[in-house]
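Engineer: Quick one, fold the following:
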Amino acid sequence: MAAMEWFTAPDYWISRLVFQRALAAVYLVAFLGAALQFRALLGERGMLPVPRFVARVPFRRAPSVFHWHYSDRFFALWAWTGVAVSAALLAGLDSLLPLWGGMLLWLLPWLLYLSVMNVGQTWYSFGWESLLLEVGFLAVFLGNDEVAPPVVVLFLLRWLLFRVEFGAGLIKMRGDACWRKLTCLDHHHETQPMPGPLSRFFHHLPKPLHRVEAAANHVTQLAVPFLLFTPQPIATAAAALMVVTQLWLVLSGNFAWLNWLTVVLALSAVDYGGTAPADVPATAPLWYEAVVLAVAALLLALSYRPVRNMLSRRQVMNRSFDPLHLVNTYGAFGSVSRVRYEVVVEGTADDVPREDGDWREYEFKGKPGDVRRRPRQYAPYHLRLDWLMWFAALSPGYAGAWFGALVERLLEGDRDTLRLLRHSPFPPDAPPRHVRARLFRYRFTTRRERRETGAYWERTYVREFLPPTRLTGSS
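Structural biologist: Model (predicted):
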């Protein structure tokens, strides 16, 4: 990296600008999802209420402002503040402030989201939550228009991107044998958590192309990351290849903001050919250098645990090693399901629930339900309930903490819960008398079946997931 002095890299002026604005957009989506979904998931009458969580989990294990005070109105204010701050960063407000002010402005969404995630429980147990916090913490120290981006922070961003990709590649090779045989993608496009509009197309690609997909994935995750630490333009080419791979994943499914955040990280490694304006000082303030170097030393020391995890034969995915989520380990799909199961939730107004009664199906926004409905694109927006329903279909154990509460809210006609759904067959003022859940096997229809039936899915009943249930004390 060329530089005015050893500490800064003026050639990456545009790289920082692109990275910061893109990260602000991801923050915006994350806070918007929190603001719109929290009441039913985490609110005072939510499925996993925050007050109940903070009563049993100490602050030191899950630092959050909500340990000191919680109300639904306060959480809403907190989340919408995150939306506003993210929008301000997206508009470039940090560049209009002094260096210390810009750093504080970037610190604010990190603190806001940390408080949300640390009380989010199962709803916030995904790897991209920690990834957003880790990336967001590094963004605090990238500086603004008063100084060229620090070399050490740019290195840490590449180090994080390396761990994201290389860790994901290792977990695949150590996990399911189908990754080593290059056959996982014969199933993955169909069985992934939330298929997108093109997932059925990808699933029906010829099997030799699935082998090419899997092999390309291994190259991108196990070999290309090392090129991030080579001179330009090789590092830019490596980052560009990662961007292309992530956009392929965006087209083939819905993975919230995981792919987009990985793209944001890769963009920070691209050399766009610009340089810092002539009026930018050649040296950074001494206090800034001291802070950045101290933080870098801390993060490199904390990297010991994720590196040890990557090298271990017992590698785990998506693990945070400290309550601030400063340095984490990542990975996805160490195993791939061969069969897709879906939990279908139904209600009836009948006083006596009969197998052949008038059962009406609840429709979710993202997860498959109606076989004639084409999958939608929602990423980078995260439909948390829909994702957890996929895990519930894998095993009832994943649903133990919240599924009963979901059924109870449906029986009550809870408006906040119904807003999480695409369609409820019962209005809030006339909820069902009984709710049940059944497990179905889903598969994509063939091209011929699609032409004949108009359906995107074919489903087969497997077993009862939850017997007909009603509210306690109802007659």
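Engineer: CA only for contacts and neighbour counts going forward, please
Structural biologist: Fine.
Engineer: which helices and strands sit right next to the longest strand that the chain contains?
Structural biologist: Secondary structure of the chain per DSSP state E: the longest strand is strand 457-469. Applying 3 or more Cα pairs under 8 Å, 6 or more residues apart in numbering; DSSP states H and E, one finds that strand 457-469 makes contact with strand 434-444.
Engineer: For the following helix or strand past the strand it packs on, name the packing helices and strands.
Structural biologist: Using DSSP states H and E, the helix or strand that follows strand 434-444 towards the C-terminus is helix 447-453. The contact analysis (3+ Cα pairs under 8 Å, 6+ apart) places helix 447-453 against no helix or strand.
Engineer: Give me the contact list for helix 447-453.
Structural biologist: With contacts defined as Cα atoms under 8 Å, 6 or more residues apart in numbering, helix 447-453 is touched by 455-456.
Engineer: Quick one: end-to-end distance for stretch 413-421.
Structural biologist: End-to-end span of stretch 413-421 (Cα to Cα, to the nearest Å): 12 Å.
Engineer: Now do the buried residues in it.
Structural biologist: Neighbour-count burial for stretch 413-421 flags 413-414, 416-418, 420-421 (criterion: 16 or more other Cα atoms under 10 Å).
Engineer: how about the residues you listed in JSON lines, adding distance to Ser303 and secondary structure?
Structural biologist: Shown next, in JSON lines, are the buried residues of stretch 413-421 (distance: Cα to Cα, whole Å; DSSP: H, G, I helix; E, B strand; the rest coil):
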{"residue": "Gly413", "distance to Ser303": "47", "secondary structure": "coil"}
{"residue": "Asp414", "distance to Ser303": "44", "secondary structure": "coil"}
{"residue": "Asp416", "distance to Ser303": "41", "secondary structure": "helix"}
{"residue": "Thr417", "distance to Ser303": "40", "secondary structure": "helix"}
{"residue": "Leu418", "distance to Ser303": "42", "secondary structure": "helix"}
{"residue": "Leu420", "distance to Ser303": "38", "secondary structure": "coil"}
{"residue": "Leu421", "distance to Ser303": "40", "secondary structure": "strand"}
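Engineer: Now the second one, please; I'll put the structures next to each other:
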Amino acid sequence: MTMPPCTKRGPYKNGLSRSVCLMGLSVCFPGLYGNDGLLPARWQLRYSGKALWEQLLSSPTLLWLAPRLGLDTQTAMELLCLLGAALSLAATVLESLRDSLVFLFLWIMYLSMYQVGQVFLYFQWDSLLLETGFLCVLIAPVTSLRGWRAGREHDPVTFWLVRWLLFRLMFASGIVKLTSRCPTWWGLTALTYHYETQCIPTPLAWFAHQLPVWWHKLSVVATFAIEIAAPFLFLSPLRRLRLGAFYMQVVLQVLIILSGNYNFFNLLTLTMCLSLLDDEHIYFWLRKKYTPNPNQGTHTLAHTLLEIAVWALIGFGTVTWFDLQINWDKWTVSSRTVFTFHQFNQFLKTVTFPSVWLGVLSLTWELVSSMFRCACVEGFFKRFLGTVQWTVFGAAAVSMFAISLVPFTFIEYDSNASVWPGVRQGYDAVSRYQLVNSYGLFRRMTGVGGRPEVVIEGSMDKVTWTEIEFMYKPGNLSAPPSVITPHQPRLDWQMWFAALGTHTHSPWFTSLMYRLLQGKTDVIELIQSDVSQYPFHQQPPTYLRAHRYKYWFTKTLADGSYPQRWWKRVYIEEFYPTVYLGDTFLESMLSQHGLKVWCIWKVFRPLYFSTFCYCSYSGPCSERMPPNRLFTDSSRVLFQVNPTGCVDIFVEQAFQCHDGVSRLLQTQLSLFLESVVRMEPGVFMFQTCSQMPLKWQQRYDNQHILQHAIRLSSVLKSSSTLCAVRLRMHMGLTSLFQMSVVKLIASGSWVCFNNTV
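Structural biologist: Below is the predicted model:
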């Protein structure tokens, strides 16, 4: 069985999913990760003086290269977003760009952003996109090597990995619903809450919510059958079983798309479902004549009987385990869970490890079949090249399958404990690259008893309050639910998670309040892309607060007509107290969550000319030096007080080289910038360039901290070159005392002291 049509459409759909994701991320990026965003990406890149390769190993992201290219983190990340979106879209349109190297570059770019994305990029579909993206590297041809592209008898082997990933995704998503002991899943009532409590419902969700309870319970039973039983058919050698499983998954994913906005996740899942198809079915869709492979086996009566037996077993098990009974008088179907948690646990122990061996047998079959096809290729060179490719990609497939067993068996403790230690070590070694991941969607049903929603209100006088409406999440009772698939408004999604707990569980929310008080346009555009629709677009609010409400869908009226509003709500409690710029509570929250950064601007003598220059807050010097100057050098040093009482000084360098500057001089400056390092906690370290080799390193205790602060101040007064300092404050020191020490140190060579985020 050959797979060319499928292997072409797999990367095509993945490129489309990646393009949609990156374009959506590029829209949200300035407000989320910009310098004035909620969680600036530059905070995740701590330049510790390590070599580049060490930085890449610790946190694999291309953003480490930004300073070497003369870019700041924000500009570099925006460039990656736009370049990735453009390249993904081009690969979607142009078949010649559906190349293994192109997909490798796309995977590296998305991994680079994932490393600094923090909570806004830590969704399961982001991990899924990374895993499928790496599989595309193995599946897509290397178009630049014609001979390498010709012999691809290994395609079914690499394409099988997509089937295995789909199996892990769906099977785990079904299993975790029951292992979580969520009463709504066990009581089959989850969908009576789901449509109104999901993050961003669609208008059709309102109508689905009005369906009778028996239908919702039957839908839950169907979900369990599709997610737990049907995935085993993915690995079946019988094509009709795979086709049946394919259409079951398509129905489920389409219904999810119609009732909820789950961004590119469902599109990506449908892409993986293509791995269940063969050439014959693809040609049937395209209405093209299909020429069977002479080596392909014929469908016999035994195959048909076996397929009927499998479908009968799934149907019988579903009816038995959920006690399905038809009431012909009322035309309803009753259902209930008749097995216990202990019985389900025994079932899970019974099927988890055998499912691994089922995967082993299925992969072995694909490997042997591919090897046989390689041996049948005419011509020594083609046969040799095909064998080499089979060896390389077969080894890659076996390795990917092996390390995937670790996250897959997380669903059952005994199976996970029996995984070979060598496999576990391999998984640990590559876990930072997100090659394989564990999954489990909709583990517990949230919002039982009403969906919690956080509503932010602003005021100029603390008397008249105005609600701040988001574009997509529920707020206005009369506004219909949005349809935004495949875009993901990541702030709206996190607002849904924030409403499930306290504001301390969502530190970014404090940053959101602070940015809105500052009137930062990039953050406002996350709430309303048309800033004129934002109620405080002319002047930032003086006060902000947030309340928690419970929302419900309205119901159809007694006469069958529709109500005027989509939602109804009830006030529950205060979510975030009233705050304003300079408010002590806001300041303490910013410091507690590590969002408070103290800035001190230094006036220093540049290395290669004698004129003093000042640093501007925006980064490089605000004015380019005259052409007769060789270059300018600006540095920005940030003091950050984190929750453990540690005061860090981050040094960021930016310089502009003019024409005529020798490469040697530029290299010397780069080496100087790299020499600015920070030591371990509790250590002062100074390192300077040029003719003043000042190195001083000593640990301090509480009794001598002021003495050394005075000494440090005097050292800085006498130094005309740049120093990097790291000072660990002790837990027993008050914040006031800590800042007094910082100011004392700063008095040696700093002319201005203020704070910002």
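Engineer: quick one on the thing from earlier: switch the buried residues of stretch 413-421 of structure 1 over to CSV; also include distance to Val292 of structure 1.
Structural biologist: Output for these, formatted as CSV (distance: Cα to Cα, whole Å):
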residue, distance to Val292 of structure 1
Gly413, 52
Asp414, 48
Asp416, 43
Thr417, 44
Leu418, 47
Leu420, 42
Leu421, 45
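Engineer: At which residues are the helices of the stretch 1-150 of structure 1 located?
Structural biologist: Counting by DSSP state H, counting those that start in this stretch, the stretch 1-150 of structure 1 has helices at residues 13-42, 50-56, 72-90, 99-117, 127-139.
Engineer: Phe465 of structure 1: which of those helices is closest?
Structural biologist: Nearest to Phe465 of structure 1 among those is helix 13-42 (21.3 Å), distances taken as Cα to Cα.
Engineer: what's around Arg240 of structure 2, how many residues?
Structural biologist: 17 (other Cα atoms under 10 Å).
Engineer: Shouldn't it be within a helix?
Structural biologist: Yes. Under DSSP: H, G, I helix; E, B strand; the rest coil, Arg240 of structure 2 falls within a helix.
Engineer: What residue in structure 1 is paired with it?
Structural biologist: Aligned counterpart of Arg240 of structure 2 in structure 1: Pro233 (TM-score structural alignment).
Engineer: what sits against Cys182 of structure 2?
Structural biologist: Listed by Cα under 8 Å, 6+ apart, the contact partners of Cys182 of structure 2 are 443-445.
Engineer: Also Thr220 of structure 1?
Structural biologist: Counting by Cα under 8 Å, 6+ apart, Thr220 of structure 1 makes contact with 165, 241-242, 245.
Engineer: Make JSON lines out of the residues you listed and add distance to Arg61 of structure 1 and secondary structure.
Structural biologist: As requested, these are exported to JSON lines (distance: Cα to Cα, whole Å; three-state DSSP):
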{"residue": "Glu165", "distance to Arg61 of structure 1": "28", "secondary structure": "helix"}
{"residue": "Leu241", "distance to Arg61 of structure 1": "38", "secondary structure": "helix"}
{"residue": "Met242", "distance to Arg61 of structure 1": "35", "secondary structure": "helix"}
{"residue": "Thr245", "distance to Arg61 of structure 1": "36", "secondary structure": "helix"}
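Engineer: Which of those residues has the largest number of neighbours?
Structural biologist: Neighbour max across the contacts of Thr220 of structure 1 (other Cα under 10 Å) = Met242, 25 neighbours.
Engineer: can you give me the helices in the stretch 201-350 of structure 1?
Structural biologist: For the stretch 201-350 of structure 1, applying DSSP H, counting those that start in this stretch gives helices covering 207-222, 234-252, 258-267, 286-302, 304-311.
Engineer: List the contacts of the second one.
Structural biologist: Contacts of helix 234-252 of structure 1 with the rest of the structure, by Cα under 8 Å, 6+ apart, involve 189, 195-199, 202, 217, 220, 224-225, 227-229, 259-260, 262-263, 266-267, 269-271, 379.
Engineer: In structure 2, what residue spans correspond to strands?
Structural biologist: 325-327, 332-334, 451-459, 466-467, 543-553, 567-579, 597-602, 631-641, 646-657, 726-728, 750-756.
Engineer: In structure 1, which residue range corresponds to the longest one?
Structural biologist: Matched against structure 1 by TM-score structural alignment, strand 567-579 of structure 2 falls on residues 457-469.
Engineer: distance between the matching stretch and the chain's centre?
Structural biologist: Centre-to-centre, stretch 457-469 of structure 1 and its host chain are 28 Å apart (Cα atoms, centre = their mean, to the nearest Å).
Engineer: Superposed on structure 2, what's the mean shift for that stretch?
Structural biologist: Its matched residues in structure 2 lie on average 0.9 Å from stretch 457-469 of structure 1 after superposition (mean Cα distance after the TM-score superposition for structure 1).
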